[in-house]
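Novice: A structural model of the following input is requested.
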Amino acid sequence: MTTHHLDTKLLHIGSAPFDPETGTAPVNLPSMRTSTVRFENLAALERVFAKRAAGERAISYGRSGMDTHRALEEVFMQLEGGTYCVLAPSGMAAINIAFLGILKTGDHVLVCDGVYGPVRNLDRALLKGLGISVTYFAAQDDLDALITPETKMIYVESPGSLLFEMLDLPAMAAVAKRHGVLLATDNTWGSGYIYRPLALGADISVVAGTKYVAGHSDVMLGAVVAKDESVAARLHSAQYAMGNSISADDAWLALRGVKTMAVRMPQHAINALKVCAFFDAQPYVAKIFNPAWHKDAGYALWQRDCTGANGMLSVELKCSPDAAKAYVDALTLFGIGFSWGGYESLVQWVDPGTLAAHTYWKHSPNALLRFHIGLEDIDDLIDDLKQAANYLPRT
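Specialist: As a prediction, this is how the structure comes out:
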């Protein structure tokens, strides 16, 4: 049997089958929109329910998706190296499935303090009311000492999405397995293409397909991927009970977007490292956060565990957060926005309050700006950064 490279698989997943009568087919599956699934007869209906009873993802109702959705699930399984995937209407919805599929009242979860910010809101708004307790920890903390008999999951994001702190996932996985605890991680940064947590020992990988999988800033999408059948069954049960579903059109857009992932992500990474080199030479820059940058604290872990990088980086400026606002406003090619992973360049002025809980930040009084370096001409982007520097205080 021929084993193809991941790049080849991503191009061919979702290819439309040939019409048996005409012998023709479009290149891609169409967007299959439906609420109702019709059955030819009761025997066909019974076959579907028999497959479902056996654990197969048989199509029975629009909410569970059609062929377009199945193809996208296969994309995420190939990217992440998993055997089961559930789709969600956003990355945050996928995080909800991971938490509520595993945890119940009385359980305890350890969450890395550099995790995606809205997870803390999930804790405040939902988990506390359900009687699920959360302890936040720093990467250097002794996890063995923090695990209690009630601890059921460790949840992390690696690299983190503000400071891009690399975590030692294999070491954390070893601790989790020693205590019979599941390790779940937000892998939106790597999206399975440049970083594969399941291969490093994690049990669950969560991805916001909104970002690099879709790649065009026009889709809201999440996915949860697992390898173990018992874990997969719990995730499926939670997703089905919560009624999560994504539109067929969004699934189709993501399938279209992932076809160019193999060329987009390396180019984002090339551009980002050129911007890092530019910032490294500027007197107004205190620190650069990008695990693929050779001066980053996580560079050794990145070299060991990752196969590439992307367009993300953050920069600590030698000025106050308020003083950095004029710089952000002066940029012309960088849109101001919270997302990333699309073709365009973005900048985010990071609220100091957001950083307060991040041990990795070291409580600096300086401004932090997060950049997504897009696919524009790199000289144009650097020229834009140069002119905006005129609006910074002189150092």
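Novice: contacts, neighbours, all on C-alpha from now
Specialist: Will do.
Novice: all helices for this protein, in order.
Specialist: Assigned by DSSP state H, the helices in the chain fall at 6-12, 42-53, 67-80, 91-102, 118-122, 143-146, 169-179, 229-242, 248-258, 261-280, 299-305, 325-330, 352-355, 378-388.
Novice: so which of the ones you listed gets nearest Ala367?
Specialist: For Ala367, the closest of those is helix 352-355, at 7.6 Å, according to Cα to Cα.
Novice: how about this one, so we can line them up?
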Amino acid sequence: MTGFSTKAIHAGQDPDPATGAVVTPIYATSTYAQDGVGGLRQGLKQGYEYSRSGNPTRTALEECLAALEEGRHGLAFASGLAAEDTLIRALTSPGDHLVVPDDAYGGTYRQVARVHQRWGLEHTPVSLADPDAVAAALRPGSTRLLWIETPTNPLLTVADIAALSALAHDAGALVVVDNTFASPYLQQPLTLGADVVVHSTTKYCGGHSDVVGGALVLNDDALAESLRFHQNAIGGVPGPFDAWLVLRGLKTLAVRMERHSDNAERVAAFLEQHPKVSQVLYPGLPGHPGHEVAARQMRRFGGMVSFRVAAGPQAALDLCARTEVFTLGESLGGVESLIEHPGRMTHASVSGTALQVPDDLVRLSVGIEDVDDLLADLDRALD
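Specialist: Okay, the predicted model is just below:
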């Protein structure tokens, strides 16, 4: 299998050997019969003993995610933050150092700054769009991870994955890329030099705002073994129904991302011409500082658009309250369009830090509705 959509529909999802069911079953079980003491039954892809350690539905999801990211190993988690916490605990020790984006997702920064920092992990926020700043922030011998988001949440900053990976590897650090905004369809960081890919599968992978999940994908066998140990030891794994929902969402990821991108391009172009908008942040716009890098490492530019309202913070809040097709809500990546005020909602946790976002900023998760309805809704709300 070589085509993306073919892998999305078939990778890890052979017909059920017992019944021939085409769709992977939901194995709603906590434990498994053993063929003698310590004898794990081999009728499926691997032996199973307890569903925290492994579950056939979860295995199907992990194999599919690995295939879509051009990786050898996939690990599924109960949330994106559970995946990040497991990764950081597995790869760092007290006294180690991380370099993180200066406009990282608020939940990631909260975890690093308010959870892991208490256990002796240091971090430096830096603009990933500035390779010289990244090089200066790396501490050879102590920087364990360079954490990349591209595009970032919510400022849509673009980082050059290949160039930053080379810098980090020269300094002895591993490269982690949060690929949630792009999805595996639009961007595959492992092929660009990254060591580990992180996803909140809640977003585009699931795609229907009906499940919470996370994932890690990588190629290194020894690192995967360590991560699987920590996945089991820490226990933040998804249940079989959650795994099944994400697996179902992946089947339509390619067609959804094409429509998300089509609609977002139209929305960004509309906002760029609107007199009540002072700035539009979308990598697909030629004037975006990261446009050329995004065009090189992404298939399309995705469904996320942020913009600043010319009249200021209160006007941004009022706008969020006036839309009708765009639903006021957190999260992103579902088939429905969402609008939110990051400073008061998703990124309130970084208020007062180096990662504080502008208070006149509005973030859109552009869905797959008829784009003319989305444009009319924004036009009404802005006017």
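Novice: sorry, back to before: nearest to Val207 of the first structure, out of the helices of the first structure?
Specialist: Of the helices of the first structure, nearest to Val207 of the first structure by Cα to Cα is helix 91-102, at 6.3 Å.
Novice: so what's the aligned partner of Leu331 of the first structure in the second structure up against?
Specialist: Aligned by TM-score structural alignment, Leu331 of the first structure pairs with Thr323 of the second structure. Counting by Cα atoms under 8 Å, 6 or more residues apart in numbering, Thr323 of the second structure touches Asp377, Leu378, Arg380, Ala381.
Novice: how close does the equivalent of Tyr105 of the second structure over in the first structure get to Met66 of the first structure?
Specialist: By TM-score structural alignment, Tyr105 of the second structure lines up with Tyr116 in the first structure. Separation of Tyr116 of the first structure from Met66 of the first structure (Cα to Cα, to the nearest Å): 31 Å.
Novice: Have a look at these two and say which one is more surrounded.
Specialist: Set Tyr116 of the first structure next to Met66 and count neighbours by other Cα atoms under 10 Å: Met66 wins out with 20 against 17.
Novice: Would you confirm that that one contacts Ile59?
Specialist: Yes - between Met66 of the first structure and Ile59 there is a contact under Cα atoms under 8 Å: 6.3 Å.
Novice: So what's the residue count around Pro240 of the second structure?
Specialist: 22.
Novice: now swap in Glu229 of the first structure and tell me
Specialist: 12.
Novice: What residues does it make contact with?
Specialist: Counted by Cα under 8 Å, 6+ apart, Glu229 of the first structure has contacts Tyr84.
Novice: residue in the second structure matching it?
Specialist: Using TM-score structural alignment, Glu229 of the first structure sits opposite Asp221 in the second structure.
Novice: Over to Ala171 of the first structure?
Specialist: Going residue by residue (TM-score structural alignment), Ala171 of the first structure aligns to Ala163.
Novice: And its match, how far from Val293 of the second structure?
Specialist: For Ala163 of the second structure relative to Val293 of the second structure (Cα to Cα), the value is 10 Å.
Novice: So these two - more neighbours on which side?
Specialist: Between Ala163 of the second structure and Val293, Val293 has the larger neighbour count (other Cα under 10 Å), namely 15 against 12.
Novice: how many neighbours does the residue nearest to that one when sequence neighbours are not counted have?
Specialist: Spatial nearest neighbour of Val293 of the second structure, excluding adjacent residues (Cα to Cα, 6 or more residues apart in numbering): Asp160 at 6.1 Å. Asp160 of the second structure is flanked by 20 other residues according to other Cα under 10 Å.
Novice: And for Ser320 of the first structure?
Specialist: 17.
Novice: contacting residues for the aligned partner of it in the second structure?
Specialist: In the second structure, the residue paired with Ser320 of the first structure is Gly312, using TM-score structural alignment. For Gly312 of the second structure, the residues meeting the contact criterion (Cα under 8 Å, 6+ apart) are Asp359, Asp360.
Novice: make it 6 Å
Specialist: Asp360 (Cα atoms under 6 Å, 6 or more residues apart in numbering).
Novice: Also Gly82 of the first structure?
Specialist: Val225, Ala226, Lys227.
Novice: What is the aligned counterpart of it in the second structure?
Specialist: In the second structure, Gly82 of the first structure lands on Gly71 (TM-score structural alignment).
Novice: What of Ala297 of the first structure?
Specialist: Match for Ala297 of the first structure (TM-score structural alignment): Pro289.
Novice: Please work out how many residues are found near its match.
Specialist: Pro289 of the second structure has 15 neighbouring residues, counting by other Cα under 10 Å.
Novice: again with Leu235 of the first structure
Specialist: For Leu235 of the first structure, using other Cα under 10 Å, the count is 26.
Novice: Nearest residue to it in space, please, no chain neighbours.
Specialist: Spatial nearest neighbour of Leu235 of the first structure, excluding adjacent residues (Cα to Cα, 6+ apart): Gly101 at 4.8 Å.
Novice: Hmm, His108 and Glu150 of the first structure touching each other?
Specialist: Yes - using Cα atoms under 6 Å, Glu150 of the first structure makes contact with His108 at a distance of 5.2 Å.
Novice: quick one, which of the two is more surrounded?
Specialist: His108 (21 against 13).
Novice: quick one: the more buried one and Ala184 of the first structure, what's the gap?
Specialist: 14 Å.
Novice: same question, Lys259 of the first structure
Specialist: To Ala184 of the first structure, Lys259 of the first structure is 27 Å away according to Cα to Cα.
Novice: Tell me who's in contact with the residue nearest the centre of the second structure.
Specialist: A centroid search over the second structure (Cα atoms, centre = their mean) returns Thr180, at 1.8 Å, as the residue closest to the centre. Thr180 of the second structure is in contact with His199, Ser200, counting by Cα under 6 Å, 6+ apart.
Novice: Need the counterpart of it in the first structure.
Specialist: Using TM-score structural alignment as the criterion, Thr180 of the second structure maps onto Thr188 of the first structure.
Novice: Count the residues that sit near the nearest residue to Ile288 of the first structure once chain neighbours are set aside.
Specialist: Spatial nearest neighbour of Ile288 of the first structure, excluding adjacent residues (Cα to Cα, 6+ apart): Val315 at 4.7 Å. Val315 of the first structure is flanked by 21 other residues according to other Cα under 10 Å.
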